[in-house]
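Asks: Need a 3D model of the following:
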Amino acid sequence: MALFRETADVSVRPAVAGDEFAVTDVQVASWRATGVLGEGVIKALDVSAMRERWSSAISSPPGPGFAVLVALDGPKVVGFAAVAPGQVLSLEVLPEWQRGGHGSRLLSAAVDRLRADGSDTVTTWALVDDTARAAFLKASGLGEDGRSRTLATGVREVVEHRWSAQI
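Replies: Reported below is the predicted structural model:
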């Protein structure tokens, strides 16, 4: 007999200690799936150091307005968003769980958090060649605002454009 759920068992909650493992896994899998960074950058990642940084961000945020949120499908962490005052620093969903509303729920929760902290705008950055992210941001009401930055990954430089919206 198949289990039927009348409502989806999906949610977003603040990250807690121990979530750094899933958050790191989501980030690496998402970056790999986009292909935009290149396999050389992915292979050069120090996953242990990433996990330690996420652990610190979750348990000891650097200041007011900083938070990590996780998207759940049942008990499984399938995505996350990291926010700072006025910004969504990162928003990633496991590739196999994309297009299920998790990204939208995370962005909505992040915007709610930004508003609660007094922000009236939201900004985020997207890699120039990440067309799926650009489409998601555009569909969510954000637009490119003309700012760009170049990041040195240690393997090659990548360019990001800033997206923003009034909230």
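Asks: from here on, contacts and neighbour counts on C-alpha atoms
Replies: Noted.
Asks: Please compute how far stretch 10-28 lies from its chain's middle.
Replies: 10 Å (Cα atoms, centre = their mean, to the nearest Å).
Asks: Quick check: buried residues in it?
Replies: Neighbour-count burial for stretch 10-28 flags 10-12, 15, 19-28 (criterion: 16 or more other Cα atoms under 10 Å).
Asks: What of stretch 97-113?
Replies: 102-107, 109-111, 113.
Asks: quick one: which of those is nearest to residue 161?
Replies: Nearest to residue 161 among the buried residues of stretch 97-113 is residue 107, at 17.8 Å by Cα to Cα.
Asks: quick one: contacts for the closest one?
Replies: Neighbour list for residue 107: 81, 91 [criterion: Cα atoms under 8 Å, 6 or more residues apart in numbering].
Asks: Next secondary structure after the helix or strand harbouring it?
Replies: Using DSSP states H and E, residue 107 falls within helix 102-116. Next helix or strand after helix 102-116 toward the C-terminus (DSSP H and E): strand 121-127.
Asks: Now show me the structure for the sequence below, then we'll compare the two:
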Amino acid sequence: MSSPTADVSVRVAWADDAPAIARCQVAAWRELYAGLLPQEIIDSLDADEFARKWSASMDKPGDARNRVLVALERAAVRGFAVTAPSSDPDADPIADGEVAEFIVDGAARRQGHGSRLLQACTDTLRADRFTRATWWVASTNDDLRTFVEGTGWAPDGAHRELDLDGSGATTVKQIRLHTSLVADDD
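Replies: All right, here's what the predicted structure looks like:
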């Protein structure tokens, strides 16, 4: 007798997913930026406002290759990712895509959602005919970096510092990871 398996999947997001994506993002940002940003900024993150922006961006994406993917458990959003053409100044606009956002709900981590979501990102970027993918990761986010590097991504030597509040006092250092999207048999 086999045991029941979870109903899990990844699909392209619909505008109706915007509230769940926003809740997931706000929770993750509150965790990620705690101690970096002033508490009043963290407390002011508004899931309803984020949801409106997500809905608008999914209704009218800036580029046909901008994709929002959601990791699902049954009908519940457990994480999301955004793939797009790379926005880096040194990127080839035809060949280079990027994972622009990647979040798995804290309560749903280590359940396979991240692995499925990452595979869907790779498949989506490949289907959009990109041959290389990049991903900016906070230099202090060891868990995410270890996970991503464990799937074959590697640092390419690029790094940047983001100014989170415009004052220069609150910064996040990031490193860029990359991977080839060309199949071994191509």
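Asks: before we move on, the earlier item: got CSV for the buried residues of stretch 10-28 of structure 1, with distance to residue 71 of structure 1 too?
Replies: Output for those, formatted as CSV (distance: Cα to Cα, whole Å):
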residue, distance to residue 71 of structure 1
10, 7
11, 6
12, 4
15, 9
19, 11
20, 13
21, 14
22, 11
23, 10
24, 14
25, 13
26, 11
27, 13
28, 16
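Asks: How about the residue most central in space within structure 2, nearest residue that isn't a chain neighbour?
Replies: Most central in structure 2 under Cα atoms, centre = their mean is residue 102, positioned 1.7 Å from the mean C-alpha point. Leaving aside its chain neighbours, residue 102 of structure 2 sits nearest to residue 81 (4.2 Å; criterion: Cα to Cα, 6 or more residues apart in numbering).
Asks: my guess is that neighbour meets residue 100, correct?
Replies: Yes - using Cα atoms under 8 Å, residue 81 of structure 2 is in contact with residue 100, at 7.4 Å.
Asks: who's more crowded, these two?
Replies: The neighbour count for residue 81 of structure 2 versus residue 100, taken as other Cα atoms under 10 Å, is higher for residue 81 (23 against 19).
Asks: buried residues in the helix or strand harbouring residue 80 of structure 1?
Replies: Secondary structure assignment for residue 80 of structure 1, by DSSP H and E: strand 76-84. For strand 76-84 of structure 1, the neighbour count (16+ other Cα under 10 Å) marks 77-84 as buried.
Asks: residue boundaries of the strands in structure 1?
Replies: With DSSP state E, the ranges of strands along structure 1 come out as 10-14, 67-73, 76-84, 87-93, 121-127, 143-152, 157-166.
Asks: Mind checking these for the one nearest to residue 40 of structure 1?
Replies: That would be strand 157-166 among the strands of structure 1, by Cα to Cα, at 11.7 Å.
Asks: Which residue range of structure 2 does the helix holding residue 107 of structure 1 align onto?
Replies: Using TM-score structural alignment, helix 102-116 of structure 1 corresponds to residues 113-127 of structure 2.
Asks: Identify the residues contacting the nearest residue to residue 71 of structure 2 once chain neighbours are set aside.
Replies: Leaving aside its chain neighbours, residue 71 of structure 2 sits nearest to residue 10 (4.4 Å; criterion: Cα to Cα, 6+ apart). The contact partners of residue 10 of structure 2, taken as Cα under 8 Å, 6+ apart, are 69-72, 116-117, 120.
Asks: same deal with residue 9 of structure 2?
Replies: By Cα under 8 Å, 6+ apart, the residues touching residue 9 of structure 2 are 71-74, 116.
Asks: and the gap between the nearest residue to residue 85 of structure 2 once chain neighbours are set aside and residue 7 of structure 2?
Replies: Nearest in space to residue 85 of structure 2, with sequence neighbours left out and distances taken as Cα to Cα, 6+ apart, is residue 97 at 4.2 Å. As judged by Cα to Cα, to the nearest Å, residue 97 of structure 2 and residue 7 of structure 2 stand 29 Å apart.
Asks: Which residue of these two possesses the greater neighbour count?
Replies: residue 97 (31 against 9).
Asks: Report the contact partners of the aligned residue in structure 2 for residue 17 of structure 1.
Replies: In structure 2, the residue paired with residue 17 of structure 1 according to TM-score structural alignment is residue 15. Shown in contact with residue 15 of structure 2 (Cα under 8 Å, 6+ apart): 54-56, 58-59.
Asks: now structure 1: which of those residues match?
Replies: Here is what carries over to structure 1 from the contacts of residue 15 of structure 2, by both residues aligned by TM-score structural alignment, their matches' Cα atoms under 8 Å: 55, 58-59.
Asks: and the strand holding residue 80 of structure 1, how far from structure 2 on average?
Replies: With mean Cα distance after the TM-score superposition for structure 1, strand 76-84 of structure 1 departs from structure 2 by a mean of 0.5 Å once superposed.
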